[in-house]
Structures are given as structure tokens and as C-alpha cells.
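Just to be clear, the model below is a prediction. Sequence and coordinates:
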Amino acid sequence: MFILSLTYLKGNDEADKYMEPHMAWVKEGYAKGWFLASGRKVPRTGGVVFACGDRVELEAYVAADPFTIHGIASYEVQEIALTIVVDGLEALKA
């Protein structure tokens, strides 16, 4: 499993200009079966995506995010090896 942590490099007004294409990118990540959960950081300084799949493919996909292309945010891709999860979230360990 991976945590994709994005941090805004520009203000929220600039991020809002690219939010619609970014959200289309997010939805496509879910359609591909790669994204498991996502949301904004609080306070709103970026976001987080819990993802699964191949690291090389995920990193290439991150590079195609409109937020990346337009310099709105940078990503940290962190792989984690979950060993324990609550009932119902076993898929996270895959």
C-alpha cells in the first residue's frame, strides 16, 4: 500500500483553478482500482491518497496529475507494509 501525500506549492486560489481536472484525475485513479481513499489535509495545505498497485505506475500517474503538471502541488510517495487492520479493511493489506 502507498500513501500519496501532496503539499500545495501555491495558494488555495490557484489550486481551485485546477481542482476540476485534478478531481477528474482522482476519479480515474479510483476507476483504475488504484485509489482506496482520499481527502484534503486539515488545514487545507494539500491532500492524501491511500493507493495500491505498482510503484512505478503510481509515480507515473502522479506525474500526470494536473496539480503536478501546473506546479500546484508536489507529491511524496511512501510505501507502507500494513500488518494489522480492523475488520473490513483487509484489502488494505493487499
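Here it is on my side, so go on.

hey, let's count contacts and neighbours off CA atoms from now on
Will do.

Against which helices or strands is the top helix by length along the chain packed?
Ranked by number of residues, the top helix in the chain under DSSP state H is helix 19-31. Judged by 3 or more CA pairs under 8 Å, 6 or more residues apart in numbering; DSSP states H and E, helix 19-31 is in contact with strand 35-40, helix 66-69.

contacts for that helix?
Among residues not part of helix 19-31, those counted as contacts by CA atoms under 8 Å, 6 or more residues apart in numbering are Phe35, Leu36, Asp65, Pro66, Phe67.

Buried residues of stretch 19-27, list them for me.
Neighbour counts over stretch 19-27 (16 or more other CA atoms under 10 Å) mark His22, Trp25, Val26 as buried.

Just the closest of these to Gly53, please.
Val26 (14.9 Å; CA to CA).

what sits against Leu4?
Val48, Val49, Phe50, Ala51, Tyr75, Glu76, Val77, Gln78.

Work out for me the element it sits within.
Secondary structure from DSSP states H and E places Leu4 in strand 2-8.

alright, now check it against this:
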Amino acid sequence: MKYFAAISPMLDEEKSTLYRPDHLNYLQKLQDEGRIFAKGRFADGTGGLVIYKADNLAEVEKVVKQDPYVVKGARSYEIHEWEMTQN
């Protein structure tokens, strides 16, 4: 299992507010399935971050493209494989 950081920059604040409940419900479903490691919005209002657990980038991209924020044009996305380190 690998970790992938999906950054979701704000495109349209009005749409983000409108579709927030759908987005949160979508993420809760994925979290209940064990597919999310961590999630949250940026304090400065510029977007958010979800760290997904998956086997590969294609799997995460498919999930991110189905997020209501992306589907409705409220947010864009950028995905990077993330290597967690221990101190």
C-alpha cells in the first residue's frame, strides 16, 4: 500500500461552499472504506489536502476525478506519491 497526497486548489469559492456537503459525504464514504489516511482544508482558504492509501496513482486519480468538488468545477487537483518518514 502506498500513500498519495491530493492537493485541491480552490477554483470557485461559491461552488466550493455549495458542494461542500457532497464533497464531505464522498470523503466520509472513502474514509469508511479505509482509503483515506488524513484530510483537511488549508487554514488560508486556498484549498485542501487528502492523503489517500492506494496501490497506484491511477487508482487515486480515478477517485479524485469523482470527487464532487472536481466534477462541479469547484477545485482542481494535483496528486503526488507521498513517502511518510519516521523520526
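Great, that's in hand. Owing to the predicted nature of the structure, the values given are computational and were not obtained by experimental measurement.

will you turn the contacts of Leu4 of the first structure into TSV that also has distance to Lys10 of the first structure, neighbour count and secondary structure?
Conversion of the contacts of Leu4 of the first structure to TSV gives the following (distance: CA to CA, whole Å; neighbours: other CA atoms under 10 Å; DSSP: H, G, I helix; E, B strand; the rest coil):
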residue	distance to Lys10 of the first structure	neighbour count	secondary structure
Val48	17	18	strand
Val49	19	20	strand
Phe50	23	18	strand
Ala51	24	24	strand
Tyr75	13	19	strand
Glu76	16	14	strand
Val77	20	18	strand
Gln78	22	13	strand
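
Of those residues, which are still contacts in the second structure?
Comparing those with the second structure on both residues aligned by TM-score structural alignment, their matches' CA atoms under 8 Å, the contacts found in both are Val48, Val49, Phe50, Ala51, Tyr75, Glu76, Val77, Gln78.

quick one: contacts for the spatially most central residue of the second structure?
Closest to where the C-alpha atoms of the second structure average out (CA atoms, centre = their mean) is Val50, at 3.9 Å. Going by CA under 8 Å, 6+ apart, Val50 of the second structure touches Ala5, Ala6, Ile7, Ile36, Phe37, Ala38, Lys39, Gly40.

For Asn87 of the second structure, see how far away it is.
22 Å (CA to CA, to the nearest Å).

again, but for Ala38 of the second structure
From Ala38 of the second structure over to Asn87 of the second structure (counting by CA to CA), the distance is 19 Å.

what's the answer for Ile79 of the second structure, then?
24 Å.

got the contact list for the residue lying closest to Tyr75 of the first structure once chain neighbours are set aside?
Excluding its sequence neighbours, the residue lying closest to Tyr75 of the first structure (CA to CA, 6 or more residues apart in numbering) is Leu6, at 4.3 Å. Leu6 of the first structure makes contact with Gly46, Gly47, Val48, Ala73, Ser74, Tyr75, Glu76, according to CA under 8 Å, 6+ apart.
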